[in-house]
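Visitor: here you go, sequence then predicted model.
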Amino acid sequence: MVRPTPPHQPRLGRESDSAEHADSRAGEENLFDRPTHDDSGEFFEPEPVRVRVNDESKVSRVDTGQLEETPVPGSRFSSWRQRRRVAKAQSAVTEAEPTDDDPDTVVAFPRSSHRRLRRNRWLALLGALLAAGLFVGLVFFSPLFATRAIDVEGARLTNPQNVEDALQRFEGVPLTRISKDEVREAVGNVPQVKSVDVILKPPHTITVELHERVGVATVQEGQELILVDSQGKQLSTYGQQDRPDVPMIEGGRDVLSTDKFSAISNVLASLPANVLSQLDTAAAPSESAVELTFADGRKAIWGDSSNSELKAQVLAALVNDEDTADGTEYDVSAPLHPTIK
């Protein structure tokens, strides 16, 4: 049986044996401490280790002549791997040791993967913020979408130039910074305009579609005729020779704030255009007695402003029908039972 001698095995035999084999034991003890590298760091395979071979007696001593060589453990690959491991260890130690030329050398440890991942996330966030800032700058502050044209549609009573002047402050402003409510509010100062539809057409155009107020009557103020809508809003002025095809209400501008005007305007607002254009005057001796006079002298007794839509339909039918068109007075105060004179 071949095995190394345990370090705790006691020395046996005579004292002379100890002296006689002292040198051999010293040599045997140093066999396990042999170096595997020379001074230059080069790896070499150590000499085969010699071990004691005991005969079958547990107390007998084995002389040096009974030692046998054992093969070096491992294959070529394990030896190559061991040399590589030793070379890497030496390389790490060499890099970590400061040189004589630079005693303050600091060893740089490899960065953590978590630190690299965090740095990459910050870089990605910074890139996204820069891209968003560039997009906002191009869309909201650059002249790429600046307003250069204002189109006005549906202007009949309104002077289109007045609308363009009201919207002049939007020229040069990017469309992305203009709200439709702002445009409506600006055009709302034009008296002829009742409502506005706004269309923003990229890249440079604002289209404004006007819904104008409807003039239903005129009032005379001096030598001028003032066109007003059903709410008494003054739309425009005309000369005597340019009178529009709507009836005149006596009383001048002061009548616009009275209840009589409210009664008359409700009646006029319900009439179809082909009947309204034939009227010459409209009067209201009282709120319950509205009277209309046609340009050819015919009259219409309306009564109060109730059932105005039904009365307007009946009056239009009587005026435009050939059998009743030659009448001089139409009483529609009771629309289900009209009378003709």
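Guide: Sure, I can see it.
Visitor: C-alpha only now, for contacts and for neighbours.
Guide: Fine.
Visitor: which residues touch the lengthiest helix in the chain?
Guide: Longest helix in the chain, counting residues (DSSP state H): helix 113-136. Outside helix 113-136, not one residue touches it by C-alpha atoms under 8 Å, 6 or more residues apart in numbering.
Visitor: and it, how far out from the chain's middle?
Guide: When C-alpha coordinates are averaged (C-alpha atoms, centre = their mean, to the nearest Å), helix 113-136 and its chain have centres 19 Å apart.
Visitor: next SSE after it?
Guide: strand 149-153 (DSSP states H and E).
Visitor: how about the very next helix or strand once past that next one: buried residues?
Guide: Note on strand 149-153: by DSSP H and E, the next helix or strand toward the C-terminus is helix 160-166. Neighbour counts over helix 160-166 (16 or more other C-alpha atoms under 10 Å) mark 160, 163-164, 166 as buried.
Visitor: from the chain's centre, how far out does the next helix or strand after helix 160-166 sit?
Guide: Scanning forward in sequence from helix 160-166 by DSSP H and E, the next helix or strand is helix 180-187. Relative to its parent chain, helix 180-187 has a centroid offset of 24 Å by C-alpha atoms, centre = their mean.
Visitor: take this one as well and set it beside the first:
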Amino acid sequence: MAGTTTAERGERQQESSGPPPARRFARRRLRLLLAGAALVLLSAGGVWLLYGSQWLRVERVGVSGTTVLTPAQVREAADVPVGDPLVSVDTERIESRLRRKLPRIDSVDVSRSWPHGIVLKVVERTPVLLVEKGGKFIEVDDEGVRFATVSEAPKGVPALELSVSRSSSAAASLRRFGEGRLTREAVRVAGALPAAVARDTRAVKVRSYDAISLEFGDGRTVAWGSSEKGNAKARTLAALMKAAPGARHFDVSVPTAPSSSGS
């Protein structure tokens, strides 16, 4: 039987090699064009969904973490653009607006809650001292920030009394450190007090940087000195009050050599 001719072998090789290169390129190009068109449509659809549709818009504003402030106050100050696309809400601007309008807010986290919400998580400042002025009370937080004025003194928060005499040597302390620094020193003292002592403290009095004292509601007093070594002074005071329950005056300005007197 005669074998396959050269011409026949050439025809079979051409058939097995597929379409010509030009046709293969055209098909590849068509697939790329179709993929690109699909990507454009998907992108356009995504943009429309986020910005143009009515599906992903702000409908509610949630508030958490308030104690003195009310959720309504926070919502009003936040001024969230209800009805706007959720993706376009400027959360950093809302945070800045809240801290500016409501100084009682120490920090706030503004986040999106898909598909329709904005959530405001608030942390309020806590007063550790009060400054009485004009029959009202200015609240001072643990950083020495005077953040709010209230008509009634919060319970359990001692008063800050800056009784620096400008005619004495203490005036030099005021000039050197300034009222703000002395206030922060008083805050440090208040922060070092044991809870039981803090509850009984009526006032933290500051005559100079290193002459800070406490006055309890029952008239007992404590010479604290400067705010340095606050933890050691707090431990010493607790032990001294336990050892001399009838004393009227305690001195822990030098915690290694405390003293008590009066009865």
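Guide: Thanks, I have it. Quick caveat: nothing in here was measured; it's all calculated off a predicted structure.
Visitor: what's the TM-score for these two chains?
Guide: Between these two chains, after superposing, the TM-score reads 0.73 (TM-score structural alignment, normalised by the length of structure 2); 225 aligned residues with a C-alpha RMSD of 2.8 Å.
Visitor: gap between the two ends of stretch 160-172 of structure 2?
Guide: Its first and final residues considered, stretch 160-172 of structure 2 spans 20 Å by C-alpha to C-alpha, to the nearest Å.
Visitor: for the stretch 1-150 of structure 1, what spans make up the helices?
Guide: Applying DSSP state H, counting those that start in this stretch to the stretch 1-150 of structure 1 gives helices spanning 15-20, 22-29, 76-96, 113-136.
Visitor: repeat that for structure 2.
Guide: Secondary structure of structure 2 (DSSP H): helices located at 6-16, 21-47, 71-78, 91-101, 170-192, 195-200, 230-243.
Visitor: mind putting these in JSON lines, distance to residue 139 of structure 2 included?
Guide: Converted to JSON lines, the helices of structure 2 look like this (distance: least, C-alpha to C-alpha, whole Å):
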{"stretch": "helix 6-16", "distance to residue 139 of structure 2": "89"}
{"stretch": "helix 21-47", "distance to residue 139 of structure 2": "48"}
{"stretch": "helix 71-78", "distance to residue 139 of structure 2": "19"}
{"stretch": "helix 91-101", "distance to residue 139 of structure 2": "16"}
{"stretch": "helix 170-192", "distance to residue 139 of structure 2": "11"}
{"stretch": "helix 195-200", "distance to residue 139 of structure 2": "16"}
{"stretch": "helix 230-243", "distance to residue 139 of structure 2": "22"}
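Visitor: ok, the residue nearest the centre of structure 2 - contacts?
Guide: Nearest to the mean C-alpha position of structure 2, counting by C-alpha atoms, centre = their mean, stands residue 107 at 2.6 Å. By C-alpha under 8 Å, 6+ apart, the contact list for residue 107 of structure 2 reads 99, 122-124.
Visitor: contact partners of stretch 234-250 of structure 2?
Guide: Contacting residues not belonging to stretch 234-250 of structure 2 are listed as 192-194, 197, 219-223, 252, 255, 258-263 [C-alpha under 8 Å, 6+ apart].
Visitor: give the buried subset of these as a ChimeraX selection command.
Guide: The buried subset of those, as determined by 16+ other C-alpha under 10 Å, is captured in ChimeraX by this line:
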select :192,193,197,220,221,222,223,252,255,259,260
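Visitor: having no further points to raise, I will conclude here.
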